[in-house]
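Participant: Return atomic coordinates for the entry below.
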Amino acid sequence: MGYDLSIIVPVYNEEDNLERVEKELSDYLKIASVPTSILFVNDGSKDNSQEMIEAICARQPDFHFISFEANKGLSAAIKAGFDHTESRLVGYIDSDLQTAPEDFNLLLEHSEDYHLVTGVRANRKDSFVKNMSSTIANGIRRAFTKDGMDDTGCPLKIIHTDYAKRIPMFKGLHRFLPAMILLQEGKIKQVPVQHFPRVAGEAKYGLWNRLLGPLMDCFAYLWMKKKYINYKVASKSE
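Facilitator: Next up is the predicted model:
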């Protein structure tokens, strides 16, 4: 079957969430506004996540997986998803399901006119410390990137696959996906989406990852922006 959208689901030690992930994503496939597939990227999980993923994919024909030999981090998992996607559009959602799969349909409404559409988490259901550190980190990032995005950490995005494949990923760059589309002279948009508390498993990132890490990544982004190569072919021979 040909798919218009492939949704990447990075997984790291999420065995407590995967049954709910299967149910909610399989329910979404029934109402998706375009033909859609699911791609699990197992980022070297040490629990039973891989066994559960294989069982899910065996009984769900539109679910697929790739599995890393070792844990490489979220940016690597997203890049692997980009690399293995063949559909016109590629989406991304976290396996903690703090965002709702059905909100992909809200993003798809704008995917023809924009090369990246990202969610903005309305009424976030996180702790005060997590919300505050995220707000500060987003403010710092906006000052560096000028991308105008309020919530690049929102784990609900749709990108044109050809643009996604041209992103030169490095660790931490998942926070800069809108800015990397702008470097390609693409168009970006943010759309309010639902947000829910985590109901199972544990968050994988602490204060360092949410605040100090992104600050350091901003300097890496500025270096990449200065060195970034972007070109358009005017014509070529047959």
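Participant: Please make it C-alpha for all contacts and neighbour counts, starting now.
Facilitator: Fine.
Participant: mind listing what the most centrally placed residue in the chain touches?
Facilitator: Central residue of the chain (C-alpha atoms, centre = their mean): Tyr92, 3.5 Å from the mean position. Residues near Tyr92 by C-alpha atoms under 8 Å, 6 or more residues apart in numbering: 7-9, 78, 155-158.
Participant: which residues of the chain fall in helices?
Facilitator: Assigned by DSSP state H, the helices in the chain fall at 18-31, 49-59, 74-83, 104-108, 128-145, 161-165, 177-183, 207, 213-227.
Participant: Out of those, which gets nearest to Lys171?
Facilitator: Of all the helices of the chain, helix 74-83 sits nearest to Lys171, with 5.4 Å by C-alpha to C-alpha.
Participant: Surely Asp103 and Val191 touch.
Facilitator: No - using C-alpha atoms under 8 Å, Asp103 is not in contact with Val191, being 9.5 Å away.
Participant: Let's see this one next, to set against the first:
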Amino acid sequence: MVAPMHNEAGGAAQLVAEIAAALENTDHEIIIVDDASSDETLRELSEATDKFPQLRIIRHERNAGQSRALRSGVLAARGSVVVMLDGDGQNDPADIPLLFDKYDQTHAAMVAGERRARQDSSAKKLASRFANGVRRRLLRDGATDTGCGLKLFHRDAFLRLPYFDHMHRYLPALMRREGFEVVFVPVSHRARAHGKSKYSNLGRLMVAFRDILGVLWLLARAKSPGNVSEEPRK
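Facilitator: This is a model prediction of the structure:
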């Protein structure tokens, strides 16, 4: 389990507790990547390690953004299957078993959540709907909501993807670029109870258009070798 956090004081320890409850019947670790928080997030997480020995805290010296924090967490992960979710508490950890159920049914390299009944402002939902529509039309990734932070994937598949800032928003397209199967499952969404959003609507849209051009270039330059196998020795 990997969750990036930046200035999530007041909700950090509670999220860890919810993740632990959702995974209590499984062998798991909880990796929280503190992306150079300037509030009490790190203190809250450190105190939580007494109650949750499976909690590991990865600390960034400088703020590097959600994609870099996610990558740091995946690099640190010991398991072959990783679940990611946003550290702001808007993804409900109780939905994690839904991803595992879908994974058990399909064995896809990625199971991506898609939020239903989003608890965001009307302006944010409108901007997201527009950006998702443009992205889906151009990238043809089959996703209706790549902004949902709740996803399950094979660790080795993720580490084969090209890294760039904001790449977490294009994981279905990038996974399919490498020939991996991606499936989707509806999940819930919660209103933010602590901290502040790290993105503005205008800023998100401006970055999204630039990133989509980059992902389109990556898709255009990909060449599939078909099945790859190693020949036996004579």
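Participant: Let me see the TM-score of these two.
Facilitator: Taking TM-score structural alignment, normalised by the length of the second structure as the basis, the two superposed chains have a TM-score of 0.92; 230 aligned residues with a C-alpha RMSD of 1.7 Å.
Participant: now the contacts of Tyr92 of the first structure in TSV, with distance to Asn123 of the first structure?
Facilitator: Output for the contacts of Tyr92 of the first structure, formatted as TSV (distance: C-alpha to C-alpha, whole Å):
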residue	distance to Asn123 of the first structure
Ile7	24
Ile8	24
Val9	23
Ile78	26
Pro155	15
Leu156	15
Lys157	18
Ile158	21
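Participant: Restricted to buried residues, select these in PyMOL.
Facilitator: The following PyMOL line selects those of the contacts of Tyr92 of the first structure that are buried, judged by 16 or more other C-alpha atoms under 10 Å:
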select buried, resi 7+8+9+78+155+156+157+158
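Participant: now, which of the contacts of Tyr92 of the first structure sits nearest Leu212 of the first structure?
Facilitator: Checking the contacts of Tyr92 of the first structure one by one against Leu212 of the first structure (C-alpha to C-alpha), the nearest turns out to be Pro155, at 19.4 Å.
Participant: To which residue of the second structure is the closest one aligned?
Facilitator: Aligned by TM-score structural alignment, Pro155 of the first structure pairs with Gly149 of the second structure.
Participant: same check, this time on Lys225 of the first structure
Facilitator: Superposed on the second structure with TM-score structural alignment, Lys225 of the first structure falls opposite Leu219.
Participant: Tell me who's in contact with that match.
Facilitator: 174, 177.
Participant: What distance do you get for it to Arg115 of the second structure?
Facilitator: Per C-alpha to C-alpha, to the nearest Å, Leu219 of the second structure is found 26 Å from Arg115 of the second structure.
Participant: cool, Pro4 of the second structure as well?
Facilitator: 19 Å.
Participant: With Asp165 of the second structure instead?
Facilitator: Counting by C-alpha to C-alpha, the gap from Asp165 of the second structure to Arg115 of the second structure is 23 Å.
Participant: more neighbours, the two?
Facilitator: Arg115 (21 against 13; other C-alpha atoms under 10 Å).
Participant: Just tell me what that one corresponds to in the first structure.
Facilitator: By TM-score structural alignment, Arg115 of the second structure lines up with Arg121 in the first structure.
Participant: Wait, His166 of the second structure touches Ser67, no?
Facilitator: Yes - the pair His166 of the second structure / Ser67 is scored as a contact, 5.4 Å apart, by C-alpha under 8 Å.
Participant: what about Ser67 of the first structure, how many neighbours?
Facilitator: Ser67 of the first structure has 18 nearby residues by other C-alpha under 10 Å.
Participant: Same check on Ala22 of the second structure?
Facilitator: Quick note: Ala22 of the second structure (other C-alpha under 10 Å) scores 16 neighbours.
Participant: So what does it match up with in the first structure?
Facilitator: Ala22 of the second structure maps onto Tyr28 in the first structure, by TM-score structural alignment.
Participant: OK, contacts around its match?
Facilitator: By C-alpha under 8 Å, 6+ apart, the residues touching Tyr28 of the first structure are 101-102.
Participant: Since that was my last question, I'll sign off now.
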